[in-house]
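Chemist: got a predicted structure plus its sequence, pasted below:
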Amino acid sequence: MRRIPVLLLLLALSACGTNEPTTTPVTTTAGSTVNTGPDQQRIRAQKVDAIAAQVPPAIAADGRLLVGHSGEGAPPLGFLADDDTTYIGVETDLAQLVADVLGLEYTSEISSWENLFVGAKSGKLEAVFNNVTVTEERKDVYDFATYRVDQLAWQVAADSPITTIAKPADIAGLKVSVGSGTNQEKILLDWDKANKDAGLKPAEISYYNLYGDALLALKSGRIQAYFGPNPNVAYNVAVGKDTKIVGTASGAGPDLQGLIAAMTLKDNGLVKPLNEALNTVIKDGSYQKVLDRWGLGNEAIPESQINPPGLPRQEG
């Protein structure tokens, strides 16, 4: 398991442990507090026999659902608890709910972002819950069952003169950062290309594998703006108080609302029970309770979909 960056760990430790008297409550932007202790007392769901029966025998045989998460440490999606060992976050909670409905024991494997795709493609990881956006290219290899809207955010230092980033021209000539291999990278590169085609200054783009490294670069002035998943950014802004959000965007670009989804190997037979399990917990209210618990209630969807339209294919 990769260790959470020190900066993010300190931010996480300042958040509230609902049943952890040694921590100090911190209110998120959604008005909730966050338990960062190892005893999460997760919200649970009941097994639904009709859905559990649809799980492919090869996956159900060992009684477990092996779920992949990234170990890069990004509250509130997935990060280490106060014990520096237990992996917690909204993604683990949602995976637990789905495993419950499927009648399987939720087990997790923590790896790098890139290896989540490798693991799912090989079949080693039966599902991935890790803020993965549906894209047309990914649908060639994987199946998706959606569970959250995909919102991206622009983050700058609290004292930055930048007040709005809403269109390509707003980043012309700026020093910006984005995660490599992400859908937000594609959007950023499209914006930069539009600026170049319009005769504007190109952006100076830096890549950081870890969000904590991007934050350090932002706060030291090495970059002027960071473009990343809204949940990470909103949590950091609420807890850290030294940065601000100056714009948001759909993770699928200007013409489509991006969607975050559980990912599994294409045609392995698991996507339908994943989808039905998600719709079960959406209907019974446990899904909304999980999102609200992590301050992400505004990213809820009314219904899980299988393989909806995704981020368009890259040209070339």
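Modeler: Looks like it came in fine.

Chemist: when you work out contacts or count neighbours from here on, use the C-alpha atoms and nothing else.
Modeler: Noted.

Chemist: mind listing the helices for this protein?
Modeler: With DSSP state H as the criterion, the chain has helices at 6-13, 49-52, 57-60, 90-102, 113-122, 183-197, 211-220, 230-240, 271-284, 286-293.

Chemist: packing partners for the longest one?
Modeler: Put plainly, it is helix 183-197. strand 175-178 (3 or more Cα pairs under 8 Å, 6 or more residues apart in numbering; DSSP states H and E).

Chemist: in the strand it packs on, which residues are buried?
Modeler: Neighbour counts using 16 or more other Cα atoms under 10 Å place Lys175, Val176, Ser177, Val178 of strand 175-178 among the buried residues.

Chemist: can you pick out the most distant pair from those residues?
Modeler: The largest separation in the buried residues of strand 175-178, counting by Cα to Cα, is between Lys175 and Val178 at 10.5 Å.

Chemist: quick one on the thing from earlier: could the buried residues of strand 175-178 be laid out in CSV, adding distance to Gln224?
Modeler: As requested, the buried residues of strand 175-178 are exported to CSV (distance: Cα to Cα, whole Å):
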residue, distance to Gln224
Lys175, 5
Val176, 6
Ser177, 8
Val178, 12
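
Chemist: wait, Val101 sits on Val55?
Modeler: No: Val101 lies out of contact with Val55 (Cα atoms under 8 Å); the separation is 10.8 Å.

Chemist: who has more neighbours out of those two?
Modeler: Val101 (24 against 21; other Cα atoms under 10 Å).

Chemist: ends of stretch 56-69, how far apart?
Modeler: End-to-end distance of stretch 56-69 (Cα to Cα, to the nearest Å): 22 Å.

Chemist: ok now that stretch, how far from the chain's centre?
Modeler: A distance of 22 Å separates the centroid of the chain from that of stretch 56-69, by Cα atoms, centre = their mean, to the nearest Å.

Chemist: use this one as the comparison:
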Amino acid sequence: MKRRTFISLMSVMAAAGVLSLSGCSSSHNTAASTAGTAASSAASAGGDLLSTIQNRGTLIVALEGAWQPWSFHDADDTLVGYDVEVSRAIAEKLGVEPEYVESDWDSLFAGMDAGRYDMVCNGVEVTEERSKTYDFTTPYGYIHTALAVKKDNDSITSFEDLDGKTTANSLASTYMELAESYGATVQGIDTLEETIQLLTAGRIDATLNADVSFYDYLNVHPDADFKLVAFTEEASHVAIPLRKGDETATLLEAINSAIEELRADGTLSELGEKYFGQDISSEN
């Protein structure tokens, strides 16, 4: 959930017009409504979404805001994180300001489907099923899924051992799907922090998440009562999903160009080191 450069909340609000605050429902609803109106108007008008974004001057980005180190609120309640800075850098390449809307994981895609957001930047892993519905950009991150259990748990040492066990993960996440594929019963939960609390309290048997998210948590909480016992062999590709269609074709191309520029100039590498302690912009 990240070594941090603080982004001024006031500057984001001044430039973007609105920023939802985690845990403040009235602010969140206002942000979602404002951003939703702007993006929905663009969707209704049809045409080229990139031109609409550039004419509007803002890129409406949806993320959770509660998944450290991808996007979260620091001690000053400023929205920070890898996805925040990556999307900010992409917006700069497009010549616009980012406008952030925070929502639960299972609402992010529904909001984009409805045209309330221009894109979701939230550590989204590319899967065959998701690719049927969305067009994905080139990856801006590569991660492995890790399996965590309490330190004194010796009965779960592999994903296969999840059969008949209980885990907790965000609904409809790849972590939930992977756990269920191995026979686990999954409890829906919103944040990694809550999940680890359930795990260390013994209320679930295990949980799955990005290895880098666990590393970051252990870096901040070195005495946390859990251990990592297994990892997926192949790296998952983290990319930005967009609605399919002619409307998003030029936006997809522009974001791909921006990501490659950010990879080439070392920005992605620097942000990876800053928030994960390692470069995640390369598969190797």
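Modeler: Great, that's in hand. Model, not experiment: these values are computed from the prediction.

Chemist: quick TM-score on the pair, please.
Modeler: The TM-score (TM-score structural alignment, normalised by the length of the second structure) is 0.76; 240 aligned residues with a Cα RMSD of 2.5 Å.

Chemist: just to revisit the earlier point, just the buried residues of strand 175-178 of the first structure now: which is nearest Val141 of the first structure?
Modeler: Val141 of the first structure has its nearest neighbour among the buried residues of strand 175-178 of the first structure in Val178, at 24.4 Å by Cα to Cα.

Chemist: circling back: which of the helices of the first structure sits most buried?
Modeler: Highest mean neighbour count among the helices of the first structure (mean count of other Cα atoms under 10 Å): helix 90-102, with a mean of 25.

Chemist: how about the contacts made by the residue most central in space within the first structure?
Modeler: Nearest to the geometric centre of the first structure sits Asn131, at 2.8 Å (Cα atoms, centre = their mean). Listed by Cα atoms under 8 Å, 6 or more residues apart in numbering, the contact partners of Asn131 of the first structure are Leu77, Glu91, Ile260, Ala261.

Chemist: and if you look at Thr174 of the second structure?
Modeler: Glu125.

Chemist: alignment lookup: Leu66 of the first structure to the second structure.
Modeler: Per TM-score structural alignment, the equivalent position to Leu66 of the first structure in the second structure is Ile60.

Chemist: actually Ile245 of the first structure, not the one I typed
Modeler: Per TM-score structural alignment, Ile245 of the first structure is aligned with Leu228.

Chemist: about what we covered before: possible to save the helices of the first structure as TSV with distance to Tyr147 of the first structure?
Modeler: Formatted as TSV, the helices of the first structure follow (distance: least, Cα to Cα, whole Å):
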stretch	distance to Tyr147 of the first structure
helix 6-13	24
helix 49-52	17
helix 57-60	21
helix 90-102	9
helix 113-122	18
helix 183-197	17
helix 211-220	23
helix 230-240	14
helix 271-284	7
helix 286-293	9
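
Chemist: closest to Ala145 of the first structure out of those?
Modeler: Proximity to Ala145 of the first structure (Cα to Cα) singles out helix 271-284 among the helices of the first structure, at 5.1 Å.

Chemist: with the second structure overlaid, how far apart is the closest one on average?
Modeler: Superposing on the second structure and averaging over aligned pairs (mean Cα distance after the TM-score superposition for the first structure), helix 271-284 of the first structure comes out at 0.7 Å.

Chemist: run the chain-centre distance for that helix.
Modeler: From the chain centre to the centre of helix 271-284 of the first structure is a distance of 19 Å (Cα atoms, centre = their mean).

Chemist: repeat for stretch 254-270 of the second structure
Modeler: The answer for stretch 254-270 of the second structure is 18 Å, by Cα atoms, centre = their mean.

Chemist: what range in the first structure matches it?
Modeler: So stretch 254-270 of the second structure sits over residues 273-289 in the first structure, by TM-score structural alignment.

Chemist: show me what Ile189 of the second structure aligns to in the first structure.
Modeler: Match for Ile189 of the second structure (TM-score structural alignment): Tyr208.

Chemist: tell me how many other residues crowd that match.
Modeler: Tyr208 of the first structure has 14 neighbours, counted by other Cα under 10 Å.

Chemist: what residues are up against it?
Modeler: By Cα under 8 Å, 6+ apart, the contact set of Tyr208 of the first structure is Ser177, Val178, Gly179, Ser180, Ala214.

Chemist: could you do Ser122 of the first structure as well?
Modeler: For Ser122 of the first structure, the contacting residues are Leu265, by Cα under 8 Å, 6+ apart.

Chemist: mind redoing it with 10 Å?
Modeler: By Cα atoms under 10 Å, 6 or more residues apart in numbering, the contact list for Ser122 of the first structure reads Leu116, Leu265.

Chemist: what of the one 3 residues further on?
Modeler: When contacts are counted by Cα under 10 Å, 6+ apart, Leu125 of the first structure touches 65-69, 108-109, 115-119, 263-265.
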